[in-house]
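> I would like to see how this sequence folds:
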Amino acid sequence: MSPASGNLFFEAIVCARFHGLLPSLNGNHAGRMKRIDFDGESPAQIAKELKDTYRIE
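Below you'll find the model as predicted:
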């Protein structure tokens, strides 16, 4: 296994475990995190769509 494929394997495991935790989060946070981290959407675009401010905390 090459280092790159090892990183992809590790990333897949972490993503799968994190995805399982989403239902335990506040609905707004879970939905936004899914859209950004799993669907690849832009945080700024989501904020614009939801008429919210985009900030990193």
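> can we go C-alpha only for contacts and neighbour counts from here?
Noted.
> mind checking how far residue 5 is from residue 11?
10 Å (CA to CA, to the nearest Å).
> Do a quick rundown of the helices in this structure.
Here the chain has its helices, by DSSP state H, at 3-21, 27-33, 43-49.
> Dump these to a markdown table, plus mean neighbour count.
Formatted as a markdown table, the helices of the chain follow (neighbours: other CA atoms under 10 Å):
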| stretch | mean neighbour count |
| --- | --- |
| helix 3-21 | 12 |
| helix 27-33 | 14 |
| helix 43-49 | 14 |
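> Second chain to compare with the first, below:
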Amino acid sequence: MSDDTKEDLNLKQGVQHWIDRADYSTTNIPYKFELIFRGTRDGFAPLTFWSICHGHARTVVV
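A predicted model of the protein is given here:
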């Protein structure tokens, strides 16, 4: 069972639609999403963002 909230699932569904322009249900999203940076948790400084996110391939920034 996933710990995702309804808002998390809706966001994931929206992002996957941006990627491949196809519609999937929130229970059948073919991508693995991992939150690697959160401004409210990690800070909003550009250098902090870069140091955490640098080197992660195939990322989406929302």
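> Kindly provide the TM-score of these chains.
Remark: TM-score between the superposed chains equals 0.31 [TM-score structural alignment, normalised by the length of the first structure]; 28 aligned residues with a CA RMSD of 3.9 Å.
> Just the buried residues of the longest helix along the second structure, please?
In the second structure, assigned by DSSP H, the helix with the most residues is helix 6-20. Judged by neighbour count using 16 or more other CA atoms under 10 Å, the buried positions of helix 6-20 of the second structure are 9, 12, 13, 14, 15, 16.
> which one of these is nearest residue 47 of the second structure?
Nearest to residue 47 of the second structure among the buried residues of helix 6-20 of the second structure is residue 15, at 25.0 Å by CA to CA.
> Quick check: residue 45 of the first structure vs residue 32 of the first structure, distance?
For residue 45 of the first structure relative to residue 32 of the first structure (CA to CA), the value is 11 Å.
> With residue 6 of the first structure instead?
Relative to residue 32 of the first structure, residue 6 of the first structure is positioned 28 Å away (CA to CA).
> still on that earlier bit, give the next helix or strand downstream of the longest helix of the second structure.
Next along the chain after helix 6-20 of the second structure, taking DSSP states H and E as the criterion, comes helix 39-42.
> Name the residues that touch that next one?
48, 49 (CA atoms under 8 Å, 6 or more residues apart in numbering).
> which parts of whichever helix or strand comes after that helix are buried?
Later in the chain than helix 39-42 of the second structure, the nearest helix or strand by DSSP H and E is helix 46-53. Buried residues in helix 46-53 of the second structure, counted by 16+ other CA under 10 Å: residue 49.
> Thank you, goodbye.
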